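*Asks:* Predicted model, plus sequence, below.
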Amino acid sequence: MDYLVALAQDPAAWVALVTLVAMEVVLGIDNLIFISILTNKLPPQHRTKARRIGIGLALIMRLALLGTIAIIVRLTAPVITVLGHDFSWRDMILIAGGLFLVWKATKEIHHSVDHRPTGDVFDVPAKASLSFSAAIVQILLLDLVFSVDSIITAVGMTEHIPIMVIAVLAAVTAMLLAADPLAHFIERNPTVVMLALGFLIMIGMTLIAEGFGAHVPKGYIYAAMAFSAFVEGLNMMARRRSTKAPH
């Protein structure tokens, strides 16, 4: 208890907490985009439940990883060497997760473009094309990748476990609150699906690059995503005005 009181009275701890919460929320965007796109392929009555289960699993996984933080720290130690390059367990997890994201996003893009021969390329198929259990398994796999990356990032920013726990709880709460609105927005605006899938490919390639030791500043990635989203927002406004304009 004395430790927590001392931590609460330390200004540096509060700065670390605010910074880490912001970082965890930003890192959670990647996970949330994937969950939103994936659950929108389920029957409408199962989507909210799948999102909540997926985000709940992300919370449980992050807290469980915090409980084994000594093991998580060792995940960055090299375990194998291939062609003169050392790979740690974290590297291999990031590479596998990145490959999965690229494969999944590419498959979804192909499905969106080619699912009906004569339809609009941005039409969304009317019937669900994914089972509930398959969605949960895929969400769980990506939860693991993002959770490992999230916890290792947290360890690099602070040594205080309570700060990490609060940051994780805040980030997952934000994901839970934003999940349904984001998924509904994507469902109402099918062209956004293509943009989001493009984001997932970029995120997947970033994970692969980091797994091979090439550090990609996250600020560049999220700045590019924000700019693309801004441009798409302008396109959506232009389309809405054109549909409302008298002919």
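*Replies:* Structure's in. What do you need? Residues are numbered from 1 along each chain as shown.
*Asks:* From now on I want contacts and neighbour counts done on CA atoms only, so please keep to that.
*Replies:* Noted.
*Asks:* Show me the contact partners of stretch 165-180.
*Replies:* Outside stretch 165-180, the residues that touch it by CA atoms under 8 Å, 6 or more residues apart in numbering are 17, 20-22, 24-25, 28-29, 32, 36, 48, 51-52, 55, 58-59, 62-63, 66.
*Asks:* For the protein, which segments count as strands?
*Replies:* Per DSSP state E, the chain carries strands over the ranges 78-82, 85-88.
*Asks:* any idea how far Thr191 is from Phe185?
*Replies:* 11 Å (CA to CA, to the nearest Å).
*Asks:* One more to weigh against that first structure:
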Amino acid sequence: MPSILSLLVDPGAWAALATLIVMEVVLGIDNLVFVSILSNRLPPEQQTKARRLGIGLALLLRLLLLATISWLVGLTQPLLDLGIHGPLVDGHPAFDTAFSLRDLILIAGGLFLIWKATKEIHHTMEGGEEEGMAGGKPGLSFGAAIAQIIALDIVFSIDSILTAVGMTEHLPIMVVAVIVAVGLMMVAADPLAHFIARNPTVVMLALGFLLMIGAVLIADGFGVHVPKGYIYAAMAFSGGVEALNMMARKRRTKRH
């Protein structure tokens, strides 16, 4: 492995670092949206603490996984094979039932994300946020919020680090990229959470994103790899449409 000094003077290493930071930030958006929505269910005095703790644990998990790269790469080895394979598409099965530990973790994480997003949609449709603020039904407890954040941190961290391992072989580059990306998540957490809290329609849109991400994780676990670019392009398009709707609502409000 090259020394850190040689990496500092290597333009290729800097290019790999910049690319990896962008990739880690993009992959961290899913994690950040989930943390923001979940922390907004807590009492106001606990929200910032929950967000910082959740993102701090995400950083710790990523660094621990980087320290055990050889074990992490082993997660992609087949662990369970049901012997069922889909029709060939471009020479590869459309889906596969030879599951690695990574696949099982992604499937479990996807199911959890779909369950949680569906539950939050029901909570929002039933007016649960207003009831909590009015002293009715209690909101989510701090411990429960942190436990759920940790569960998804594990899933997103494994996906994030395996992506990093596939992009570069230099551990220092991966460590710096992860620290920078999680640092940016920490900075963006409060503004994003406040923006979501102020705009109820954005909450529903974000929950829809989580449903889609959960479905993609399950598909990935079954060997159906949906290009991430399609997912984030759809999210960006939906976000742009919602931004236009928000501008239109503000203009109507001003006219009235």
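*Replies:* Thanks, I have the structure now. No experiment lies behind these values; they were computed from the predicted model shown.
*Asks:* can the strands of structure 1 go into TSV with extra columns for mean neighbour count?
*Replies:* Shown next, in TSV, are the strands of structure 1 (neighbours: other CA atoms under 10 Å):
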stretch	mean neighbour count
strand 78-82	11
strand 85-88	15
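*Asks:* Disregarding flanking residues, what is the spatial nearest neighbour of the aligned partner of Ser238 of structure 2 in structure 1?
*Replies:* Aligned counterpart of Ser238 of structure 2 in structure 1: Ser228 (TM-score structural alignment). Leaving aside its chain neighbours, Ser228 of structure 1 sits nearest to Leu195 (7.8 Å; criterion: CA to CA, 6 or more residues apart in numbering).
*Asks:* What is the equivalent residue in structure 2 for the one you found?
*Replies:* In structure 2, Leu195 of structure 1 lands on Leu205 (TM-score structural alignment).
*Asks:* ok, now how distant is that match from Glu242 of structure 2?
*Replies:* Distance from Leu205 of structure 2 to Glu242 of structure 2, counting by CA to CA: 8 Å.
*Asks:* likewise Val165 of structure 2?
*Replies:* Distance, Val165 of structure 2 to Glu242 of structure 2, by CA to CA: 35 Å.
*Asks:* again, but for Leu192 of structure 2
*Replies:* Leu192 of structure 2 sits 15 Å away from Glu242 of structure 2, going by CA to CA.
*Asks:* related to what we said a few turns ago, looking at the strands of structure 1, which is closest to Leu42 of structure 1?
*Replies:* Closest of the strands of structure 1 to Leu42 of structure 1 is strand 85-88, at 35.8 Å (criterion: CA to CA).
*Asks:* aligned partner of Thr253 of structure 2 in structure 1?
*Replies:* Checking TM-score structural alignment: Thr253 of structure 2 goes with Thr243.
*Asks:* Next: Ser160 of structure 2.
*Replies:* Using TM-score structural alignment as the criterion, the counterpart of Ser160 of structure 2 in structure 1 is Ser150.
*Asks:* what do you get for Gly143 of structure 2?
*Replies:* Per TM-score structural alignment, Gly143 of structure 2 is aligned with Ser133.
*Asks:* For that match, which residues are in contact?
*Replies:* With CA under 8 Å, 6+ apart, Ser133 of structure 1 has no contacts at all.
*Asks:* what's the answer for the one 3 residues further on, then?
*Replies:* Remark: with contacts taken as CA under 8 Å, 6+ apart, Ile136 of structure 1 is in contact with 50, 53-54.
*Asks:* what does Ile121 of structure 2 give?
*Replies:* 204, 207.
*Asks:* That one maps to what in structure 1?
*Replies:* Correspondence of Ile121 of structure 2 to structure 1, assessed by TM-score structural alignment: Ile109.
*Asks:* Ok, Glu169 of structure 2 next?
*Replies:* Mapped onto structure 1 by TM-score structural alignment, Glu169 of structure 2 lines up with Glu159.
*Asks:* mind checking how far its match is from Thr153 of structure 1?
*Replies:* 11 Å.
*Asks:* So between these two, which is more surrounded?
*Replies:* Between Glu159 of structure 1 and Thr153, counted using other CA atoms under 10 Å, the more crowded position is Thr153 (16 against 12).
*Asks:* all helices for structure 1, in order.
*Replies:* 2-8, 11-39, 44-67, 69-74, 89-114, 132-157, 161-188, 190-211, 218-244 (DSSP state H).
*Asks:* Give the buried residues for the second one.
*Replies:* Of the residues in helix 11-39 of structure 1, those with enough neighbours to count as buried (16 or more other CA atoms under 10 Å) are 13, 16-17, 20-21, 23-25, 27-39.
*Asks:* same check, this time on the third one
*Replies:* Applying a neighbour-count criterion of 16+ other CA under 10 Å, the buried positions in helix 44-67 of structure 1 are 47-48, 50-63, 65-66.
*Asks:* For it, give me every contacting residue.
*Replies:* Against helix 44-67 of structure 1 from outside (CA under 8 Å, 6+ apart): 35-36, 39-40, 72, 132, 135-136, 139-140, 143-144, 147-148, 150-151, 161, 164-165, 168-169, 172, 175-176, 179-180.
*Asks:* change it to 6 Å
*Replies:* By CA atoms under 6 Å, 6 or more residues apart in numbering, the residues outside helix 44-67 of structure 1 that reach it are 39, 139, 143, 147.
*Asks:* can you pull the contacts of Phe87 of structure 1?
*Replies:* Residues near Phe87 of structure 1 by CA under 6 Å, 6+ apart: 78, 80.
*Asks:* Identify the residue of structure 2 aligned to it.
*Replies:* Aligned partner of Phe87 of structure 1 by TM-score structural alignment: Phe99.
*Asks:* Could you measure from its match over to Ala193 of structure 2?
*Replies:* Taking CA to CA as the measure, Phe99 of structure 2 falls 36 Å from Ala193 of structure 2.
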